[in-house]
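>>> What follows is a protein structure lacking sequence information:
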C-alpha cells in the first residue's frame, strides 16, 4: 500500500442526504426504538431489539446523523463501530474535504484534499498484490468484486490518514474487521449475528443449524406453529440468541399470549423478555445521558465501559449499566 502527497484546490462541504433528528428525551428515544423494533424491514440485529436500536440512535446523534443512516450504515463488530466505505466517504465530504476515487480490478487509488490545507493531497493506493499479501483473495467477495473491495480499502485507509476527526471513531469497514460482506461492503447476517470470515481458520461446528428456522418461523401461521419450529431448532442445537429470535417472531403471531404464561416457549417468555428489554433499554439510555453530562461522546463512553467491564455496553447487564451510570454521576457530584 502506497501513501503519497499531491496538490489540488479547496472545495465546498457536502452534507449527508439524511439530516439528524432534533435531540430527543430518553423517553422519546425509548418510544421510538420500541415502535421501530417491530419492523420486519430492519437488519436482523435490530428486529425486536430496542436496546440495539437505542445504541444506533445514540451513535447517530453523536455523529449528527439521522438514525436511519446509522441503522443501515453503521455495524458493530465485536463492540467496535464500523461503516461501509460509502458512509465513510459521506462523512469525509460532509466535513468539507474533497475525496476522489478511481480504480479497477487490479488497483484502486483514493485521494483526500483537506479543506484547511488545500495545497496537500493525501493519497492511498491499494493493489491486488496488497490484497494477496494480506490473505484476502480467498474470500468469496474478493473473488467476485475485487474492484469494489480495492476501492473500499483505499477509501478507509486514506480517510484514517487524512481526516480521522471526521470519522467520529468509525475507522474501519466491516470487512476490515473480519465480517463477511456483500458487494456493497455491508455485513451478511445469519440468525441475527454478523458472519465472521473463517476461510483461513480451522473448520468449526456451525453456530447456526443448517435449516433456516427463522424463515420457517416467519412463515408460520400462528404462535403454536412457531413453538414447534422453536422445539425443532433447539433439538438441532441452535444457540440461545437464535432461539430468542424465534421467540420474538412468535410474539407477533396470532395466539401469542402475554397475560397467562404457559409451558409454551413463545407464550411463557414474552412477558419476562420484554420487561427485561425495557429495563435494559432504560439503563443504557440513562448511562449514555450520564456520559454526555460528563462530556463524553458515545465512543468515549463505550471505551470507558469496556475498560471497566471488559465488554461493550451493548453486551452489558442492567446492573453493569447502572453501576457505570452511578460512577459517572458520582464524578459529577450528582446523586443517582
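Everything's here; your move. Bear in mind that the values here come from a model prediction, so they are computed numbers and not experimental data. Numbering: from 1, shown residues only.
>>> drop to CA atoms for contacts and neighbour counts, all remaining ones
Fine.
>>> how about the strands of this structure, start to end?
Here the chain has its strands, by DSSP state E, at 2-6, 74-77, 80-83, 98-103, 107-113, 121-127, 189-190, 193-194.
>>> Make a markdown table out of those strands and add distance to residue 181.
Formatted as a markdown table, the strands of the chain follow (distance: least, Cα to Cα, whole Å):
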| stretch | distance to residue 181 |
| --- | --- |
| strand 2-6 | 25 |
| strand 74-77 | 11 |
| strand 80-83 | 12 |
| strand 98-103 | 20 |
| strand 107-113 | 19 |
| strand 121-127 | 19 |
| strand 189-190 | 9 |
| strand 193-194 | 9 |
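>>> now, of those, which is deepest in the fold?
strand 107-113 (a mean of 25; mean count of other Cα atoms under 10 Å).
>>> That strand packs against which elements?
Secondary-structure packing of strand 107-113 (3 or more Cα pairs under 8 Å, 6 or more residues apart in numbering; DSSP states H and E): strand 98-103, strand 121-127, helix 146-162.
>>> Tell me how many other residues crowd the residue lying closest to residue 167 once chain neighbours are set aside.
Leaving aside its chain neighbours, residue 167 sits nearest to residue 91 (6.3 Å; criterion: Cα to Cα, 6 or more residues apart in numbering). Neighbour count of residue 91, defined by other Cα atoms under 10 Å: 24.
>>> got another, please set it beside the one above:
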C-alpha cells in the first residue's frame, strides 16, 4: 500500500473533511457524478475517497474511477479490471465477429491466482443486450443494427458504443462471479446503474427522471372531499403517476374521512314530533365512501404491481 493511501487512512475525520473541501474547490475538474446542486459535493467526494481507501487505491484514482448514483458507489470497468489484476488474478477480454454481421460477442475470462485450474467465463452480445431491454437489435436492409434512442431521438450509449459496452458488461459480470473479494461490495458499473457513459464506460451523466405532469402534492392538499380526491386520483392514473404518489392520496383520504366523522351534525328540529322512542342504531352494513375509495385504490395498485 502506498504512503499516500496510508496517510489518508490514518487521518482523522476533520483532516479528511478539509482535504475533500480542497478537492471540491477544483470545480469542473471533479467528475459530474460527484456534483450536487451544480457544484462538487464534499460529501460525495468523501464517500468516494473512503471507498477508494477500502479498495486500497489513492483518493485521486478513486475520484477518477468511482461515481455515486442514487447514493450508491459504482466503479468503472477500467478500475474494476485494474483491481482484479492488482490482486494477481488473470483477466482477459476478447471479441469476435461484427455487430453488422449479427455474430459479435465479447468474452471475459477470469482465472484466480489461488485457483489456477478454473476459469470463469462470461459472454455478452448485442442480442443479449436486447433481451435485457437495453436496446433493440434488428436486421435493416440486410445488416444487423443496434437501436437505442432517448425520447428526444438522440443516440444512447448502447447504440453508439455497442462493442465497448458488451465488453464492460462481460467484465462486470465475471468480476462479480470470481473476484468479489477485490470489489468489496462495489460491484456495479455506472452503465449497469442506468447512467449515460462514455466509450470507456465512465459516467457522463445520469438519466434525468421525468418531471411529473402535475403538482400532485398541491392538488391533493387542496381537495376537501373524497369525490374531489377521486377525480385527482383518476387524472394521476391516466398520467401513469398514481403508483408513485399512492401514499399521498391515501393519507389525504384518511384526513378527509376523519374530518367527516368528527364534524357535528346540523339537523333542524322537527316541531311536529311530540314523542319518540329511542332505539339502538343498527350496525352499518353498507360500505362507506372512504372505505370504497381505499379499496379501489388498493385494488388498482395491486393490479399495477401485478402488471409490472
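In hand now; what should we look at? Remember, it's a predicted structure, so these values are computed and weren't measured experimentally.
>>> Overlay them and tell me the TM-score.
TM-score of the superposed chains, computed with TM-score structural alignment, normalised by the length of structure 2, equals 0.55; 182 aligned residues with a Cα RMSD of 2.4 Å.
>>> residue in structure 2 matching the residue nearest to residue 167 of structure 1?
Aligned counterpart of residue 91 of structure 1 in structure 2: residue 83 (TM-score structural alignment).
>>> longest helix anywhere in structure 1?
If you go by DSSP state H, structure 1 has its longest helix at helix 265-293.
>>> sorry, back to before: nearest to residue 30 of structure 1, of the strands of structure 1?
Of all those, it is strand 74-77 that lies closest to residue 30 of structure 1, at 19.5 Å by Cα to Cα.
>>> Quick check: residue 88 of structure 2 touching residue 113?
Yes. Counting by Cα atoms under 8 Å, residue 88 of structure 2 does reach residue 113; the two are 6.0 Å apart.
>>> Alignment lookup: residue 115 of structure 2 to structure 1.
Using TM-score structural alignment, residue 115 of structure 2 lines up with residue 117 in structure 1.
>>> Could you work out the end-to-end span of stretch 181-199 of structure 2 for me?
Chord length of stretch 181-199 of structure 2, first to last residue, is 27 Å (Cα to Cα, to the nearest Å).
>>> Next: stretch 51-70 of structure 2.
In stretch 51-70 of structure 2, first residue to last residue: 16 Å (Cα to Cα).
>>> and it, which stretch of structure 1?
With TM-score structural alignment applied, stretch 51-70 of structure 2 matches the range 59-78 in structure 1.
>>> And the matching stretch, what's buried?
For stretch 59-78 of structure 1, the neighbour count (16 or more other Cα atoms under 10 Å) marks 59-71, 73-77 as buried.
>>> Residue 65 of structure 2 is in contact with residue 202, isn't it?
Yes. Using Cα under 8 Å, residue 65 of structure 2 is in contact with residue 202, at 7.4 Å.
>>> Now the common contact residues for those two.
Common neighbours of residue 65 of structure 2 and residue 202, counting by Cα atoms under 8 Å, 6 or more residues apart in numbering, are residue 76.
>>> neighbours around the aligned residue in structure 1 for residue 207 of structure 2, how many?
Residue correspondence to structure 1 (TM-score structural alignment): residue 207 of structure 2 is matched to residue 195. Neighbour count of residue 195 of structure 1, defined by other Cα under 10 Å: 17.
>>> can I assume residue 195 of structure 1 is in contact with residue 187?
Yes. Between residue 195 of structure 1 and residue 187 there is a contact under Cα under 8 Å: 7.3 Å.
>>> Give the residues shared as contacts by those two.
Shared contacts of residue 195 of structure 1 and residue 187, defined by Cα under 8 Å, 6+ apart, comprise 179, 180.
>>> pretty sure residue 206 of structure 2 is touching residue 193, no?
No. Counting by Cα under 8 Å, residue 193 is not a contact partner of residue 206 of structure 2; they are 9.1 Å apart.
>>> So for these two, which residues contact both of them?
Any residue near both residue 206 of structure 2 and residue 193 by Cα under 8 Å, 6+ apart counts here, and that gives residue 69.
>>> residue contacts, the nearest residue to residue 9 of structure 2 once chain neighbours are set aside?
Closest residue to residue 9 of structure 2 apart from its sequence neighbours, by Cα to Cα, 6+ apart: residue 53 at 6.7 Å. When contacts are counted by Cα under 8 Å, 6+ apart, residue 53 of structure 2 is found next to 5, 8, 9, 59.
>>> mind listing what the second one touches?
Contacts for residue 8 of structure 2 were tallied using Cα under 8 Å, 6+ apart; they are 16, 53.
>>> Is it within a helix or a strand, and which one?
Assigned by DSSP states H and E, residue 8 of structure 2 belongs to helix 3-10.
>>> Walking through structure 1, point out its helices one by one.
For structure 1, the helices defined by DSSP H occupy 26-36, 50-63, 67-73, 85-94, 128-133, 140-144, 146-162, 213-219, 223-235, 240-251, 265-293, 298-309, 318-332.
>>> tell me the angle of the last one relative to helix 265-293?
Put plainly, it is helix 318-332 of structure 1. 10 degrees (axes from the mean of the first three to the mean of the last three Cα atoms, to 10 degrees).
>>> before we move on, what about the second one?
Helix 50-63 of structure 1 and helix 265-293 meet at an angle of 20 degrees, taking the same axes, to 10 degrees as the criterion.
>>> what's the average distance of helix 50-63 of structure 1 to structure 2?
For helix 50-63 of structure 1, the mean deviation from structure 2 after alignment is 1.5 Å (mean Cα distance after the TM-score superposition for structure 1).
>>> Give me the neighbour count for residue 17 of structure 1.
Residue 17 of structure 1 has 11 neighbouring residues, counting by other Cα under 10 Å.
>>> so how far is residue 154 of structure 1 from it?
23 Å.
>>> Same check on residue 165 of structure 1?
Residue 165 of structure 1 is 18 Å from residue 154 of structure 1, by Cα to Cα.
>>> of those two, who's got more company?
Relative neighbour count places residue 154 above the other of residue 165 of structure 1 and residue 154, with 26 against 14, counting by other Cα under 10 Å.
>>> how about the equivalent of that one over in structure 2, what does it touch?
The equivalent of residue 154 of structure 1 in structure 2 is residue 170 (alignment by TM-score structural alignment). Residue 170 of structure 2 makes contact with 106, 107, 108, 122, 123, 124 under the criterion Cα under 8 Å, 6+ apart.
>>> Reformat the residues you listed as JSON lines; add distance to residue 15 of structure 2.
JSON lines is the format used below for these (distance: Cα to Cα, whole Å):
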{"residue": "106", "distance to residue 15 of structure 2": "44"}
{"residue": "107", "distance to residue 15 of structure 2": "44"}
{"residue": "108", "distance to residue 15 of structure 2": "41"}
{"residue": "122", "distance to residue 15 of structure 2": "43"}
{"residue": "123", "distance to residue 15 of structure 2": "45"}
{"residue": "124", "distance to residue 15 of structure 2": "44"}
